[in-house]
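> only geometry, no sequence info:
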């Protein structure tokens, strides 16, 4: 069965690769600080005129004594219990981590299905179940990513403020805001995850056995094998 089904999962192999890349992009997105880029007018402390707002910290370049002697980058962590953190960032912390876990489980499920196909370790039913569960989990992971990404994009487009404490040395409001590369990276990962989910959900077993050269067993004088007529 492994040789027979191995020729039907080329798209699924691509989907596994795309899902893995999407999961990696999601993981990187969580840690990158450039979610929202604030443009500030006062350059006395924020020397570059730009500050980066992420899920866990705020950073900017400064030529003052705020930065260490080894780097001009000044960062302040935003704690879980900090009340000034806006809801879109709080939601992103939770939902992006959920997306990371769902993506990991989805890749594990689809990898299990592909393993059964190539090593002939299972019948059609467990393979279909593994692909279905993996596809659904990939779609759920993409939704968990797209919701916080969309909320933070809306906050950027509407130029929403954040009331940072004084020790953050951030202005009360930015001159303007830009979507950071972290959001773009997260959107790319979510798109790949959606595509992967669709690929695995739409996998169908062939109705008859296919030889490696692509010729059905019923041609050339052969006979169809009834065992391969049913998806079960």
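Thanks, I have the structure now. As the structure is a prediction and not an experimental result, all values here were calculated from the model.

> use CA for all of it now, contacts and neighbours both
Fine.

> For residue 61, grab the count of nearby residues.
For residue 61, the count of nearby residues is 20 (other CA atoms under 10 Å).

> so how far is residue 88 from it?
25 Å (CA to CA, to the nearest Å).

> Could you do residue 109 as well?
Plainly put, residue 109 is 31 Å away from residue 88 if you go by CA to CA.

> The two: which has the busier surroundings?
residue 109 (21 against 18).

> list the contacts for that one?
130-131, 133-134 (CA atoms under 8 Å, 6 or more residues apart in numbering).

> Of these, which belong to strands?
Among the contacts of residue 109, no residue falls in strands (DSSP state E).

> alright, now check it against this:
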């Protein structure tokens, strides 16, 4: 999530005050200025909560990604606890529920939140939305060319993996040997 390559802004015919490449991320922006014909100078700016230039789509995506991270962490801890109980045989004698159901639901919800964040960002790229960066960033408000970055592709893959993990957890059934034997 911290990678700055969510959006890649390219500028044609870079000038002194105009960068040649800008990477716009969820929590920072990195600007690449061409110093000589072959060297690039990289300057990164971290966002703060007080920054007013950050558009609503990035603010919403930040919050959705943080919530999905927390849900994913809770789901992982829940899976570890369920696996430990299953391994040690400490499941209740008359278990009637799937111990992996709650982690599965949490992973699916996390998947949806990450997917909404990536979709929101992708739509901003398609619409060619600009960002009114402060003047000291030395970045124009609208790039000449805007494309999808690698962090957006990784977030999409993450969303898919959360969904697969949640689906596997929900569809889990206890093996026959682990089910408690009822004595009649």
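Right, received. Where do you want to start? Keep in mind that what you see is a predicted model, and the values were worked out from it rather than measured.

> Looking at the contacts of residue 109 of structure 1, which is nearest residue 205 of structure 1?
Nearest to residue 205 of structure 1 among those, counting by CA to CA, is residue 131 at 11.6 Å.

> Tally up the residues packed near the closest one, please.
Quick note: residue 131 of structure 1 (other CA under 10 Å) scores 26 neighbours.

> Also residue 53 of structure 2?
11.

> Can you find the partner of it in structure 1?
In structure 1, the residue matched to residue 53 of structure 2 (TM-score structural alignment) is residue 84.

> Name the nearest residue to that match, ignoring sequence neighbours.
residue 163 (5.9 Å; CA to CA, 6 or more residues apart in numbering).

> Aligned counterpart of that neighbour in structure 2, please.
Match for residue 163 of structure 1 (TM-score structural alignment): residue 132.

> Do I have it right that its match meets residue 53?
Yes. The criterion here is CA atoms under 8 Å, and residue 132 of structure 2 meets it with residue 53 at 5.8 Å.

> which SS state does the residue nearest to residue 84 of structure 1 fall under?
Per DSSP: H, G, I helix; E, B strand; the rest coil, the local secondary structure of residue 163 of structure 1 is coil.

> ok so, going back, got the contacts of residue 109 of structure 1 as CSV, with distance to residue 146 of structure 1 columns?
Output for these, formatted as CSV (distance: CA to CA, whole Å):
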residue, distance to residue 146 of structure 1
130, 24
131, 22
133, 20
134, 18
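
> Filter the residues you listed down to the buried ones.
130-131, 133-134 (16 or more other CA atoms under 10 Å).

> what residue of structure 2 takes the place of residue 182 of structure 1?
Aligned against structure 2 - with TM-score structural alignment as the criterion - residue 182 of structure 1 pairs with residue 151.

> Test my guess that that match contacts residue 4.
Yes. Residue 151 of structure 2 is within contact range of residue 4, at 7.2 Å (criterion: CA under 8 Å).

> what about the two, which has more around it?
residue 4 (22 against 19).

> And for that one, nearest residue in space, chain neighbours not counted?
Spatial nearest neighbour of residue 4 of structure 2, excluding adjacent residues (CA to CA, 6+ apart): residue 25 at 3.8 Å.

> residues touching that neighbour, list them.
Here residue 25 of structure 2 is in contact with 2-7 (CA under 8 Å, 6+ apart).

> aligned partner of it in structure 1?
Here residue 25 of structure 2 is matched to residue 54 in structure 1, going by TM-score structural alignment.

> is it true that residue 40 of structure 2 touches residue 34?
Yes. Residue 40 of structure 2 lies in contact with residue 34 (CA under 8 Å); the separation is 4.5 Å.

> Looking at those two, which has the bigger crowd around it?
Legend: neighbour count by other CA under 10 Å for residue 40 of structure 2 and residue 34, higher for residue 34 (18 against 15).
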